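Participant: Please find the sequence and the predicted model below.
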Amino acid sequence: MIKLFVSDLDGTLLDHQKEVSDKDIEALKHLKKSGVDICLASGRMDVEIGEILTKIGEKYHRISQNGAFINTDSDESLHALTFESVIAQEVFDVVRAEDFLTIVADYSTNYTERRNEAVTSIESRMFAPITENEQLAEGIGRDIKASKISILGEYESLLPLQKKLRERYPDTIETYISDSQCLDIMPKHISKGNALQMLIQHLDIAPSEIACIGDSFNDIPMFRLTPFSFAMENALPEVKKEAAYTAASVGDAILKVMEINDNNG
């Protein structure tokens, strides 16, 4: 019996216009009414997930910034982790030397050193503004408790940088390609999978009682937790091979979840 359904946002529940389809909203509400808990798990900030839930008209559990923060549907904070100051400063110095747009997040704000057209373009895909802070390098780890550093660029260009960072900081950071043009750098041991384990422990739910859906590499740690994992049909082959099922939409995955529950009811 599946008791918790977890959905990624970008490329999964959200389309390119930052919208959730009426079909998916209806499916989520139907699933919740059937007694299944729901969680949204994203690289986005918690405040952005809140904006999406306002549009849906529901309150769900929330895993934000790839697992750095966990909040229940009653707004109880289960987990919050930021970088150690020295590590955040070192990593930021390394990535800012590369020719990429870099965004630093704390719990509720995204920061960049200087605004430009690229920042404005990225901002249009978010549910919260990006704050310009020309003293960002000095503020990281001091005034700004960084929880995520995001590098924006072409996928083929991000891979060598990811490799470089993994080799230089094997014991202090995690890196995920969270989007075809985004590399997220997180504190060590932060992942959607680890966060989901904390959440289900709090809810007293077994891994075999959860289903999850996503489309990118940062969703794979969730896939590996449960036999009921779904990858979006348009996900990369490397992502799809890690999931038990594929689905065209969140709504379609929910239909399968309902079928599984009906057969085990």
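Facilitator: Okay, I see it. Numbering: from 1, shown residues only.
Participant: switch to C-alpha atoms for all contacts and neighbour counts from now on
Facilitator: Will do.
Participant: the strands in the stretch 51-200 of the chain, which residues?
Facilitator: 61-64, 69-71, 77-80, 101-105, 110-112, 130-132, 148-152, 173-179, 182-187 (DSSP state E, counting those that start in this stretch).
Participant: Now do the longest one: distance to the chain's middle.
Facilitator: Right, the one you point to is strand 173-179. 10 Å (C-alpha atoms, centre = their mean, to the nearest Å).
Participant: just checking, what packs against that strand?
Facilitator: Using 3 or more C-alpha pairs under 8 Å, 6 or more residues apart in numbering; DSSP states H and E, the elements in contact with strand 173-179 are helix 155-168, strand 182-187.
Participant: now the strands of the stretch 51-200 of the chain in TSV, with distance to residue 5 and mean neighbour count?
Facilitator: Rendered in TSV, the data for those read as follows (distance: least, C-alpha to C-alpha, whole Å; neighbours: other C-alpha atoms under 10 Å):
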stretch	distance to residue 5	mean neighbour count
strand 61-64	10	27
strand 69-71	15	23
strand 77-80	18	14
strand 101-105	27	23
strand 110-112	28	21
strand 130-132	31	18
strand 148-152	25	24
strand 173-179	20	20
strand 182-187	24	24
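Participant: who wins for proximity to residue 247 among these?
Facilitator: strand 173-179 (18.3 Å; C-alpha to C-alpha).
Participant: okay, now the one to match up with it:
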Amino acid sequence: MNSELKKIKVVISDLDGTLLNTEHKISEYTKTIFKKLHDENYLIIVATGRHHLDAHSIVSQLDCPVYLVTSNGARIHSPENELLFSLDLESELVKSVFDLEMDPEITTVLFKEEIWQTNHHNEKLNDFQKESKYLPEIVDFRSLEDFGGIKFFFTHDNHQTLVDLKDRILENHSDHFCHAFSLPFCLEFMHKSVDKSVAIAKILEKEAFTFEEAIAFGDGFNDEKMLLSTGKGLIMGNAPDNFKNKLSHLEVIATNEKDGVAKYLSEYVLNTAVSV
């Protein structure tokens, strides 16, 4: 084990495109590795853009204590599922964005506490939520009264369409929201002070660890600061090329479909060979 990995006491991972395979599930091999991490007293943090109700049902399958950072940092839950931190968006600010004229083919989503509201039935989004208790509600945003929520996002098959929308939104809202492309077809907006790395810092302080003692895995631009903050940041082989190029100094590992996170942890952190 090299010197930077000898310091590792904390394991941080994104979910979609990272810890989850292409069917949006945690493999049995990954579960085995994370159980061993827990047995060897590593602190485990999952940091995702997903809503906490959605993410909790997934990480519970790991069958070990996990801190959960959700909605890109707008919520932190303890391993006992206690809410430790929350930050919401102001209704009027969100409404001013939703009032913009948009391509009707863009799917718009607003994350509420108990449901997610959307203007379209979108099979690609529904595939991410197959076993979730966090359910969608089709709404007409033109008649909605309360736009308060945790985050909002837009999805469209054409990446440039979303880039153009991002630029229009930021013309008047750069002081109000931060944004990220979690996937090339998914543009997310959160409260200006929300970021996975900020939420993770709160957990590390609570548990008396530092970023230098953490290893992190991610595949999207909402993982960027998280990967750059930790002692060892690793990019999934399935990440978009423009993300890999931007962080070209970081190591690229195997894809999520090939259990890249678990295999790296097994070989370089746990120094053990666990058969698939």
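Facilitator: Now that the structure is in, tell me what you want to look at. Only a predicted model underlies this, so the values are computations on that prediction, with no experimental measurement involved.
Participant: I'd like the helices and strands packed on strand 173-179 of structure 1 as TSV, with distance to residue 81 of structure 1 appended.
Facilitator: As requested, these are exported to TSV (distance: least, C-alpha to C-alpha, whole Å):
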stretch	distance to residue 81 of structure 1
helix 155-168	20
strand 182-187	8
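Participant: Deepest-packed of those, please.
Facilitator: strand 182-187 (a mean of 24; mean count of other C-alpha atoms under 10 Å).
Participant: equivalent range in structure 2 for it?
Facilitator: Following TM-score structural alignment, the aligned partner range for strand 182-187 of structure 1 in structure 2 is 186-191.
Participant: List the residues that contact the most centrally placed residue in structure 1.
Facilitator: When C-alpha atoms, centre = their mean is applied to structure 1, the residue found nearest the centroid is residue 42 (2.2 Å). Neighbour list for residue 42 of structure 1: 8-10, 49, 63-67, 192 [criterion: C-alpha atoms under 8 Å, 6 or more residues apart in numbering].
Participant: gap between the closest residue to residue 137 of structure 2 other than its chain neighbours and residue 70 of structure 2?
Facilitator: Counting by C-alpha to C-alpha, 6 or more residues apart in numbering, residue 137 of structure 2 lies nearest to residue 117, which is 4.8 Å off, once chain neighbours are set aside. Using C-alpha to C-alpha, to the nearest Å, we find residue 117 of structure 2 at a distance of 17 Å from residue 70 of structure 2.
Participant: mind giving me TSV with the strands of the stretch 51-200 of structure 1 and columns for distance to residue 53 of structure 1?
Facilitator: Converted to TSV, those look like this (distance: least, C-alpha to C-alpha, whole Å):
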stretch	distance to residue 53 of structure 1
strand 61-64	10
strand 69-71	13
strand 77-80	17
strand 101-105	21
strand 110-112	20
strand 130-132	21
strand 148-152	22
strand 173-179	21
strand 182-187	23
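Participant: So for residue 18 of structure 1, which of those sits nearest?
Facilitator: strand 173-179 (14.1 Å).
Participant: tell me the angle that closest one makes with helix 155-168.
Facilitator: 170 degrees (axes from the mean of the first three to the mean of the last three C-alpha atoms, to 10 degrees).
Participant: Show me what strand 173-179 of structure 1 is in contact with.
Facilitator: By C-alpha under 8 Å, 6+ apart, strand 173-179 of structure 1 touches 43, 162, 165-166, 183-191, 216-218.
Participant: Would you mind finding the match for residue 159 of structure 2 in structure 1?
Facilitator: For residue 159 of structure 2, the residue aligned by TM-score structural alignment is residue 155.
Participant: Go ahead and confirm its match touches residue 180.
Facilitator: Yes. Using C-alpha atoms under 8 Å, residue 155 of structure 1 makes contact with residue 180 at a distance of 5.5 Å.
Participant: Neighbours of residue 97 of structure 2, how many?
Facilitator: 16 (other C-alpha atoms under 10 Å).
Participant: Tell me which residue of structure 1 matches up with it.
Facilitator: By TM-score structural alignment, residue 97 of structure 2 lines up with residue 91.
Participant: Now do that match against residue 156 of structure 1, distance only.
Facilitator: Distance from residue 91 of structure 1 to residue 156 of structure 1, by C-alpha to C-alpha: 20 Å.
Participant: Residue 51 of structure 1 now?
Facilitator: Distance from residue 51 of structure 1 to residue 156 of structure 1, by C-alpha to C-alpha: 32 Å.
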